[in-house]
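S.K.: what's the 3D shape of this:
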Amino acid sequence: MSTIDTEQTTDNTDSGAPIRRLAAWDTDSLCNLAAEFETPLYVIDAQRVRENCARLLDAFPAATIRYAIKAHSGQAVLKVIRDAGIDVECASAGEVKAALAAGFNGNRIQYTAVNPPARDLDAIINWWQENKQLTITVGAADTVERLQERGFDGRLCIRVNPNVGAGHHEKVTTGANAKFGIPYERVSELATQWATEFDLVGIHAHAGSGISGEDLSSHEELVRRMGTLARTITECAGSLEFVDVGGGFGVPYRANDPPLDIHTVAERTRDALGTVDATLAIEPGRYVVADAGVLLTRVNTIKSARETTVVGVDAGMTTLLRPAMYDAYHEIENISASPTTDSMPVTIAGPICESSDIFAEGRSISAPTRGDIIAIGTAGAYGYEMASTYNARPRPAEVIYDDNTAKVARRRETRDELDVLETSSDEHSVSLSSVVSHSHSSVAPESTMSSSSTGDTPPGGESQ
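M.R.: All right, here's what the predicted structure looks like:
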């Protein structure tokens, strides 16, 4: 825990605003945090997370709100969200484990299975035995069969593919992607069958991620179809507890882009759903944490190239993948420079041996010198979560500050820790003939390992 004074880390006039721009962060405090905890460093503001949760609760007062953990799964953040009164949606067994560890009860957890590996289902069923109110969302009839084989007969939600998608990039547009959900036209029949075998509690669909005002018509069409489907299922299979229309509510990454009017989104969502005998549910992720985080990185190289000046920094695509993965834009500032420093166009590049390891090209920032701190804004969502150890580079540290105190939420990974999974050549070996024989088998058996044998020990338990 640091004794750094973070009282002025945020501009109090920005408190409660629908979006926090990079300029609203106090640069002196951020530079102090970089000096104290080194770089690359993620910084998360707990109070901003609370403000975003409060805004959602105000806009959707009668809805069930589930935070999509994949945006940021850190324990410190999850506990803030838990205390704010928002539930969670989990896309993996690991995220369910994180939710349980953060103190969410089973009735506040929804697990959305997307082609779930056997070891995920084994772990989920193990936790369900102790948390019978946990809801499992399925996107394939095959997954239902696999759950039945494991003895599941609990709370079931059906993920629907409504053939309507939206989002900031084709790689995050899910509503019309065949990978996600059961085709809309098949759901009523399956719901009628599964209502006799499970506690059928809801239907779910998700258009995509980063939905802006321009995409709201697609979101509305998805919600409209889900309302129609809910009314049909109620007639043929009985009432539902909720209709979940996903999240994906976008935030403006560019300084001049307008923020999403979440109250307008809420009103249009309710109107599109129509009258249903069920509670509306939503699953925001990015909206809750994106503007609550920044990434700090230090300049280590300045190189004059043929057509640009390359500014090398110690963060890279292994630290923040979004620019390389989605061509995503993030605000960037040289926060070490004085207000009178002239600006210049530069290319900001990381240390990874890939041409895609670029944060910005032709971006105008205050002229940097070696050792300056560069701040990358709106980095609280899908930042640390998508970090990797490619090029054998340890993952960064993350600090969270709250009540004028900054503390390490996730410590910096070390180079030595990158080797912990390495084994000696004779530690685990099998004969080549047995491997070949097994690979020729037509269907590989599903895992029947307990959660403890897969490392998925429920929080509070001990490995056997």
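S.K.: could you use CA atoms for every contact and neighbour count after this?
M.R.: Will do.
S.K.: can you pull out the strands in the stretch 251-400 of the chain?
M.R.: For the stretch 251-400 of the chain, strands defined by DSSP state E, counting those that start in this stretch occupy the ranges 279-283, 293-304, 309-313, 332-334, 343-349, 358-366, 373-376, 397-402.
S.K.: out of those, which comes closest to Asn52?
M.R.: strand 293-304 (12.4 Å; Cα to Cα).
S.K.: would you tell me which one of the strands of the stretch 251-400 of the chain is buried the most?
M.R.: strand 373-376 (a mean of 26; mean count of other Cα atoms under 10 Å).
S.K.: for that strand, the distance to its chain's centre please.
M.R.: Distance, stretch centre to chain centre, for strand 373-376: 22 Å (Cα atoms, centre = their mean, to the nearest Å).
S.K.: what packs against that strand?
M.R.: In terms of contacts (3 or more Cα pairs under 8 Å, 6 or more residues apart in numbering; DSSP states H and E), strand 373-376 is packed against strand 293-304, strand 332-334.
S.K.: switch the ones you listed over to CSV; also include distance to Glu95.
M.R.: Output for the helices and strands packed on strand 373-376, formatted as CSV (distance: least, Cα to Cα, whole Å):
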stretch, distance to Glu95
strand 293-304, 20
strand 332-334, 30
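S.K.: out of those strands, which is closest to Ala266?
M.R.: Closest to Ala266 of the helices and strands packed on strand 373-376 is strand 293-304 (Cα to Cα; 24.7 Å).
S.K.: what distance separates that closest one from the centre of its chain?
M.R.: Centroid separation for strand 293-304 versus its chain: 25 Å, with Cα atoms, centre = their mean.
S.K.: ok, now stretch 91-111?
M.R.: Worked out by Cα atoms, centre = their mean, stretch 91-111 lies 14 Å from the chain centre.
S.K.: endpoints of that stretch, how far apart?
M.R.: Start-to-end span of stretch 91-111 (Cα to Cα, to the nearest Å) is 6 Å.
S.K.: let's see this one next, to set against the first:
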Amino acid sequence: MSRVGDGGPAVRRLAEWDATDLLALAEEYDTPLYVIDRDRVAENCARLREAFPDADISYAVKAHTGQAVLRTVREAGLDAECASAGEVERAFEAGFTGNRIRYTAVNPPGRDLDRVVGRWQANPELTITVGAADTVDRLRDRGFDGRLCVRANPGVGAGHHEKVRTGANAKFGIPIERVADLAEAWAAEFDLVGVHAHAGSGISGDDLTAHRELVSRMGDLAREVESRGGGLEFVDVGGGFGVPYRSEEPPLDLDAVAAATREALGDVAGRSPAGCQAELGNVDATLSIEPGRYVVADAGVLLTRVNTVKEARDATVVGVDAGMTTLLRPAMYGAYHAIRNLSAGVDSDTDGEPNATGDRETVPVTVAGPICESADVLCEERPLSRPERGEVLAVGNAGAYGYEMSNTYNTRPRPAEVARSGTTVRLVRRRETAADLTELER
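M.R.: This is a model prediction of the structure:
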């Protein structure tokens, strides 16, 4: 198995967040509280631009749709890849223009197509990516004849969990062996601008073999489409670049990923950055990627307060005010997030876990939320400085799919969110109230 080495850029670990600053935010804004560092978002965007200087990079908006994040991404020069009509609206609100927005439709509801086609009529440079011939029929019925990208199902997927491996899942894209025929037919009716595929989410160095295979198949597809007279502006090989959630996991080596991507596409000859072109054999098209998690994961933490400490038969259960409605990933994917007791005043290692040098005893604890479900735990048997009621815990790598997947199960309002840049902190999403949850009821 190919593996990316340890030479990648440093990732921001939980221990690198200033405990005093985070405790002050918890005191001022209450908990649960999401904290997003806009400076780190900008740094991650710059790192991607450096590794892929000739590529078209679009941020996968679904990772975090907050306006503070979207504006930071736009200012950093990345475009927006949107998975829904709502995300398209958010992108426009954040200042993206139509030529910097791609809408990737997955079994889109009619109202989504109505809204996006309406936006396209006023912004004809907007691109729509389709993953089914049926979607093209529905677009045609709405009068769309603009910029079309075709999503292929390459038959190979990767990612941190089976639920996010999209490349071989029948739900996503048109079987790659059928795409060239359809693209040839659609090129006569629409402005065919690209082909697209996505392996999955949270791809690690261990998944590089699958990534290479997907990219290679997309290169072959691009050449076939070109051979039939269908010139392409871009070949989009997706994103899904992972970040290390555990201390023993090295940062993803973006330079190695970029080199592997160019090699797998086939006979890539770099052009000037101004042209942003990569020659794919006999296909003159832009390499396009769409990272999401990599941009925002380590730019966010979740703060939560301890309300209960219980000595159960086989575990010390620490109850907190954040649960699976606040951060769903542990319950949904069994995902690991580093957790740190900010109030304990102990030194921590690079993963945010306490060292034995602290004054307080370190004990294995299960951190559980307030939701009436056994899956509502943030960790089990995790060594932490023994938490006490009222103390604040920080949950790391919460910037991607944290707030986005939050929900109101058990009628629990969603948390507040603050964004910081330098020394400036701003409340960017107020805390929901019970009244907010019943406002739409009749």
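S.K.: still on that earlier bit, out of the strands of the stretch 251-400 of the first structure, the one nearest Arg270 of the first structure is which?
M.R.: Proximity to Arg270 of the first structure (Cα to Cα) singles out strand 279-283 among the strands of the stretch 251-400 of the first structure, at 7.9 Å.
S.K.: the closest one aligns to what range in the second structure?
M.R.: Under the alignment (TM-score structural alignment), strand 279-283 of the first structure falls on residues 286-290 in the second structure.
S.K.: ok, now stretch 202-212 of the first structure?
M.R.: The aligned range for stretch 202-212 of the first structure in the second structure is 194-204, by TM-score structural alignment.
S.K.: first to last residue in the matching stretch, what's the distance?
M.R.: Start and end residues of stretch 194-204 of the second structure are separated by 26 Å (Cα to Cα).
S.K.: now distance to Thr39 of the first structure too, for the strands of the stretch 251-400 of the first structure, in CSV please.
M.R.: Output for the strands of the stretch 251-400 of the first structure, formatted as CSV (distance: least, Cα to Cα, whole Å):
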stretch, distance to Thr39 of the first structure
strand 279-283, 32
strand 293-304, 5
strand 309-313, 10
strand 332-334, 14
strand 343-349, 15
strand 358-366, 16
strand 373-376, 9
strand 397-402, 8
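S.K.: the residue mapped onto Asp137 of the second structure from the first structure: how many residues sit nearby?
M.R.: Superposed on the first structure with TM-score structural alignment, Asp137 of the second structure falls opposite Glu145. Neighbour count for Glu145 of the first structure, taken as other Cα atoms under 10 Å: 12.
S.K.: and if you look at the one 4 residues further on?
M.R.: Residues lying near Glu149 of the first structure (other Cα under 10 Å) number 9.
S.K.: buried set for stretch 23-38 of the second structure?
M.R.: For stretch 23-38 of the second structure, the buried set under the neighbour-count rule, 16 or more other Cα atoms under 10 Å, comprises 23, 25-26, 29-38.
S.K.: which helix is the longest one in the second structure?
M.R.: When the second structure is scanned for its longest helix (criterion: DSSP state H), the result is helix 208-227.
S.K.: tell me where the stretch 51-200 of the second structure has helices.
M.R.: Using DSSP state H, counting those that start in this stretch, the helices of the stretch 51-200 of the second structure run over 67-75, 85-93, 110-122, 133-141, 176-186.
S.K.: looking at the strands of the stretch 251-400 of the first structure, which is closest to Ala118 of the first structure?
M.R.: Ala118 of the first structure sits nearest to strand 279-283 of all those, at 25.2 Å, using Cα to Cα.
S.K.: ok, residues contacting that closest one?
M.R.: 62-68, 88-89, 241-248, 270 (Cα atoms under 8 Å, 6 or more residues apart in numbering).
S.K.: any of those residues buried? List them.
M.R.: 63-68, 88-89, 242-248, 270.
S.K.: name the nearest of those residues relative to Arg393 of the first structure.
M.R.: For those, the closest approach to Arg393 of the first structure (Cα to Cα) belongs to Ala68, at 27.5 Å.
S.K.: any idea how far Ala379 of the first structure is from that closest one?
M.R.: With the distance defined as Cα to Cα, Ala68 of the first structure ends up 16 Å from Ala379 of the first structure.
S.K.: ok, Ala113 of the first structure next?
M.R.: To Ala379 of the first structure, Ala113 of the first structure is 26 Å away according to Cα to Cα.
S.K.: any idea what Gly248 of the second structure aligns with in the first structure?
M.R.: Wrong residue type there; residue 248 of the second structure is Glu, not Gly. In the first structure, Glu248 of the second structure lands on Asn256 (TM-score structural alignment).
S.K.: report the contact partners of the residue most central in space within the first structure.
M.R.: In the first structure, the residue lying closest to the centroid (Cα atoms, centre = their mean) is Ala71, at 1.6 Å. If you count contacts by Cα under 8 Å, 6+ apart, Ala71 of the first structure has them with 285-286, 289, 380-382, 385.
S.K.: now do 6 Å
M.R.: By Cα atoms under 6 Å, 6 or more residues apart in numbering, the contact list for Ala71 of the first structure reads 285-286, 381-382.
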